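Student: predicted model follows, preceded by the sequence.
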Amino acid sequence: MSVVTICHRFVVANALTLLYTAKALLGILINIVINPFKNPWANKLNLVPPSNLTDPKYGVHKYIKVNDIKLHYVESGDSSKPLMLFLHGFPEFWYSWRHQIVHFNKDYRVVAVDMRGYGDSEKPDGVSSYKIEYLVDDIKELIRALGHEKCILVSHDWGGVIACKLRETYPEVLHALIVLSSGSKDVWFRQIWSTNEQRKKSGYVFMFRAPIIPELLLQMNNLQYLDSLMLVKGKDTITKEDIECYKYWFGKQTGFTAPLNYYRANFSYSWEENLYGENVPFLLAIGENEKYISHSSQDLMKTRYTTIETTTVEKSGHFMQQEEPEKVNKLVRDFLQKYKL
């Protein structure tokens, strides 16, 4: 990658960050003008978790120290069975896998973790604490700390980015990998820097690089952002009660800072073109109505992994495991049965 190319991308990235941040500030200003006597950040702080978060049907809440950080996770199923580990995305936490926990816990030891900075897991200070190398090592060490050499890894969004990097770095810890609404970090940034489509779809990524403003925008009006992001008209698989579970954690004063640091710590102007040929069964699924990831990224993913299979989940958006749980559960089960896992 030439110095000229890197400098050009640096200028473009910062210009887009300024542009999308200006739009965010304009939105905040308009909101204040429309509601001059209302503090948009006077959110109700819930001290008691919503009942869904403590429902025993989802399993037992536990904590574990790995990679010098304390992680919270929810475990369900027989501990002697194969480990099925779930990695959530942004802005989620273990609860985004609720439909999968109750479906797979009869056949697997199911563990849904809050990744560092999320939910009830530890939130180290500083942007650099969220570099992808640390995030990957968290998961590698978690698998071993749970007493397993390998796991079936199911991931979504940022969880998928981390899962792809884990597969590239430590393929020996995986029986199989399922990635939903995501892709590898390298493919993501290749698409951002090579296509206008993905650059537009990733406008929020540039805005999230800015300090403070993203947090203010996301926490406005009792975290209305979460309602607009996750609730799907005509579907009841994600309810207002579910959204309250997300607001419980993200409504805290610094609830969004650590998750946003994933974007700030891992923004890149370049990518690698490596091919990974280890025989790890790999399924990549993207929703038909995906708003944030270009469908063309599936073809690029095939150029990086020799064992990858791709599919599209019909009538589903970005949060497919919550929006279309029956379709996703069947997709995962059929894939695992194919490999007798």
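Tutor: Great, that's in hand. Everything numeric here is computed off the predicted structure, so don't read it as measured data.

Student: could you use CA atoms for every contact and neighbour count after this?
Tutor: Noted.

Student: make sure residue 257 is actually in contact with residue 217.
Tutor: No. With contact defined as Cα atoms under 8 Å, residue 257 does not reach residue 217; the gap is 11.9 Å.

Student: all strands for this protein, in order.
Tutor: 60-66, 69-76, 83-87, 109-114, 151-156, 174-180, 282-287, 308-313 (DSSP state E).

Student: which parts of stretch 117-128 are buried?
Tutor: 117, 118, 119, 120, 121, 122, 123, 127 (16 or more other Cα atoms under 10 Å).

Student: and of the residues you listed, the nearest to residue 281?
Tutor: residue 118 (28.3 Å; Cα to Cα).

Student: what lies in contact with stretch 145-152?
Tutor: 64, 66, 82-85, 143-144, 172-178 (Cα atoms under 8 Å, 6 or more residues apart in numbering).

Student: quick one: the helices in the stretch 151-300 of the chain, in order.
Tutor: 158-169, 185-194, 196-201, 203-208, 213-218, 220-230, 240-250, 257-266, 297-302 (DSSP state H, counting those that start in this stretch).

Student: let me fix that, I meant to ask about the stretch 1-150 of the chain.
Tutor: Counting by DSSP H, counting those that start in this stretch, the helices of the stretch 1-150 of the chain are 3-34, 98-104, 132-145.

Student: which elements pack onto the first one?
Tutor: Packing partners of helix 3-34 (3 or more Cα pairs under 8 Å, 6 or more residues apart in numbering; DSSP states H and E): helix 203-208, helix 213-218.

Student: this is the other structure I want to compare:
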Amino acid sequence: MVEHRMVDVNGIRLHVAEQGSGPLVVLLHGFPESWHSWHRQFGPLAEAGYRVVAPDQRGYGSSDHPEDVDAYSIFHLVGDVVGLIRALGEEKAYVVGHDWGAPVAWHTALLRPDMVRGVAGLSVPPPTRPKEPPLVTMEERFGGRFYWNYFNRPGVADAEFARDTRTTLRKFFYSASGDAARSGEVKQPLVDPDKGWLDSMPDPEVLPEWFSEADLDALTESFSRGFTGALNWYRNLDRNWELTAPWQGARVTTPALYMYGDRDVVPAFPGTPELIRKLPALMPNLWRDPVELAGCGHWTQQERPEEVTSTLIEFFRACA
């Protein structure tokens, strides 16, 4: 059974869900999610002999939501993972992340390889520091319409998403899923800054089979305090670029796994398909070639829970 508690970490309190015993596995969610996005992995991973822990990351759910935008830098986020591993009485962990959780997982392995048995990223590939700040780059490439730039406008997306939290989340989860992308065409996530994003998203009459009304209930409750903390992660993109200058050209050297859906918009971001093709050459300990899940959209571990979980278990055992 999944148990819940609060843990003091890195100067804040994190809500964590936990099940099982054995080597520690830390599961890091993305946007706009919570620990619940991993609920289908808990039982199988615990039964396979692992201690599974998924936090609500800072700014999400029942965890603390620092007010200062600067409190959401990549160093803070990695510090939370390092502090969590220590607070759980462990020295090392398998670290797995999806969406925004993936950069946190990758950077944990990059900055603290001594604490990472193996790292897995879903949707977002390992970091390569670009020549220019990402928000500046996307502002120029898409005329300010890329969703990162929309999120960077103080209070704007916060207000749009909070008007009807349940509808916001229902639209997000359907529109980025493999179900909505049946045509196979993956479009860049562009937003009219004057109209907002939600009006352009389809609103399904029936949820996909993998995403129940109960899942939507849990997610809606987790955003009862609004979206600002979660959006503050995006508002640090250029700051993260500045902070990680010392790691320009550095590579993740711990055993690594990358999985993504072929209908996910993130692997289609500018420059990302080329990066994915180069990963086997860039990462000395990449376990297998990148794993592509046919017909899968952005919500990797929720849309394909059995495939993701079984692949993770196989990867963990290969790392042991």
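Tutor: Structure's in. What do you need? Here the structure is a predicted model, which is why all the values come from computation and not from measurement.

Student: before we move on, back to that, among the helices of the stretch 151-300 of the first structure, which is the most enclosed?
Tutor: helix 158-169 (a mean of 24; mean count of other Cα atoms under 10 Å).

Student: so that one aligns onto which residues of the second structure?
Tutor: Mapping helix 158-169 of the first structure onto the second structure (TM-score structural alignment) gives residues 100-111.

Student: what's the span of stretch 94-108 of the first structure from first residue to last?
Tutor: In stretch 94-108 of the first structure, first residue to last residue: 17 Å (Cα to Cα, to the nearest Å).

Student: hmm, back to that, out of the helices of the stretch 151-300 of the first structure, which comes closest to residue 138 of the first structure?
Tutor: It's helix 158-169; of the helices of the stretch 151-300 of the first structure, that one is closest to residue 138 of the first structure (Cα to Cα) at 10.0 Å.

Student: tell me the residue in the first structure aligned with residue 89 of the second structure.
Tutor: Residue 89 of the second structure maps onto residue 147 in the first structure, by TM-score structural alignment.

Student: isn't residue 187 of the first structure up against residue 303?
Tutor: No. Residue 187 of the first structure lies out of contact with residue 303 (Cα under 8 Å); the separation is 9.7 Å.

Student: for the closest residue to residue 198 of the first structure other than its chain neighbours, what are its contacts?
Tutor: What sits nearest to residue 198 of the first structure in space, not counting adjacent residues and going by Cα to Cα, 6 or more residues apart in numbering, is residue 192, at 5.1 Å. Contacts for residue 192 of the first structure (Cα under 8 Å, 6+ apart) come out as 198, 199, 202.

Student: distance of residue 192 of the first structure from residue 29 of the first structure?
Tutor: 29 Å.

Student: again, but for residue 17 of the first structure
Tutor: 18 Å.

Student: for residue 284 of the first structure, same thing?
Tutor: Where residue 29 of the first structure is concerned, residue 284 of the first structure sits at a distance of 40 Å (Cα to Cα).

Student: more crowded one of the two?
Tutor: residue 284 (22 against 13; other Cα atoms under 10 Å).

Student: now for that one: what does it line up with in the second structure?
Tutor: So, by TM-score structural alignment, residue 284 of the first structure is matched to residue 258.

Student: now swap in residue 124 of the first structure and tell me
Tutor: Using TM-score structural alignment, residue 124 of the first structure pairs with residue 66 in the second structure.

Student: give me the distance between its match and residue 6 of the second structure.
Tutor: Counting by Cα to Cα - residue 66 of the second structure and residue 6 of the second structure are separated by 16 Å.

Student: now do residue 300 of the second structure
Tutor: When residue 300 of the second structure is compared with residue 6 of the second structure (using Cα to Cα), they lie 27 Å apart.

Student: comparing these two, which residue is more hemmed in?
Tutor: residue 300 (23 against 15).

Student: which position in the first structure aligns with that one?
Tutor: Using TM-score structural alignment, residue 300 of the second structure lines up with residue 320 in the first structure.

Student: do residue 51 of the second structure as well
Tutor: In the first structure, residue 51 of the second structure lands on residue 109 (TM-score structural alignment).

Student: its match against residue 86, yeah?
Tutor: No. Between residue 109 of the first structure and residue 86 there is no contact, the gap being 11.0 Å when judged by Cα under 8 Å.

Student: excluding its backbone neighbours, what's nearest the residue mapped onto residue 256 of the first structure from the second structure?
Tutor: When the second structure is aligned by TM-score structural alignment, residue 256 of the first structure is paired with residue 227. Spatial nearest neighbour of residue 227 of the second structure, chain neighbours left out: residue 158 (5.5 Å); criterion: Cα to Cα, 6+ apart.

Student: what residue lies at the spatial centre of the first structure?
Tutor: Nearest residue to the geometric centre of the first structure (Cα atoms, centre = their mean): residue 89, 1.3 Å.

Student: show me the contacts for that one.
Tutor: By Cα under 8 Å, 6+ apart, the contact set of residue 89 of the first structure is 155, 156, 157, 158, 159, 160.

Student: distance check, the closest residue to residue 285 of the second structure other than its chain neighbours against residue 213 of the second structure.
Tutor: Nearest in space to residue 285 of the second structure, with sequence neighbours left out and distances taken as Cα to Cα, 6+ apart, is residue 255 at 4.8 Å. Distance, residue 255 of the second structure to residue 213 of the second structure, by Cα to Cα: 37 Å.

Student: same question for residue 17 of the second structure.
Tutor: Taken as Cα to Cα, the span from residue 17 of the second structure to residue 213 of the second structure is 21 Å.

Student: residue 170 of the second structure now?
Tutor: Taking Cα to Cα, one finds residue 170 of the second structure at 9 Å from residue 213 of the second structure.

Student: residue 49 of the second structure now?
Tutor: With Cα to Cα as the criterion, residue 49 of the second structure and residue 213 of the second structure are 30 Å apart.

Student: and residue 109 and residue 86 of the first structure? Which one has more around it.
Tutor: Taking neighbours as other Cα under 10 Å, residue 109 of the first structure and residue 86 compare with residue 86 leading, 28 against 20.

Student: quick check: the aligned residue for that one in the second structure?
Tutor: Per TM-score structural alignment, residue 86 of the first structure is aligned with residue 27.

Student: ditto for residue 22 of the first structure
Tutor: In the second structure, residue 22 of the first structure lands on no residue (TM-score structural alignment).

Student: count the neighbours of residue 22 of the first structure for me.
Tutor: 14.

Student: roughly how far does it sit from residue 9 of the first structure?
Tutor: Distance from residue 22 of the first structure to residue 9 of the first structure, by Cα to Cα: 20 Å.

Student: thinking again about what came up before, the match of residue 284 of the first structure contacts residue 118, correct?
Tutor: No. In this structure, residue 258 of the second structure is not within contact of residue 118 by Cα under 8 Å, at 11.3 Å.
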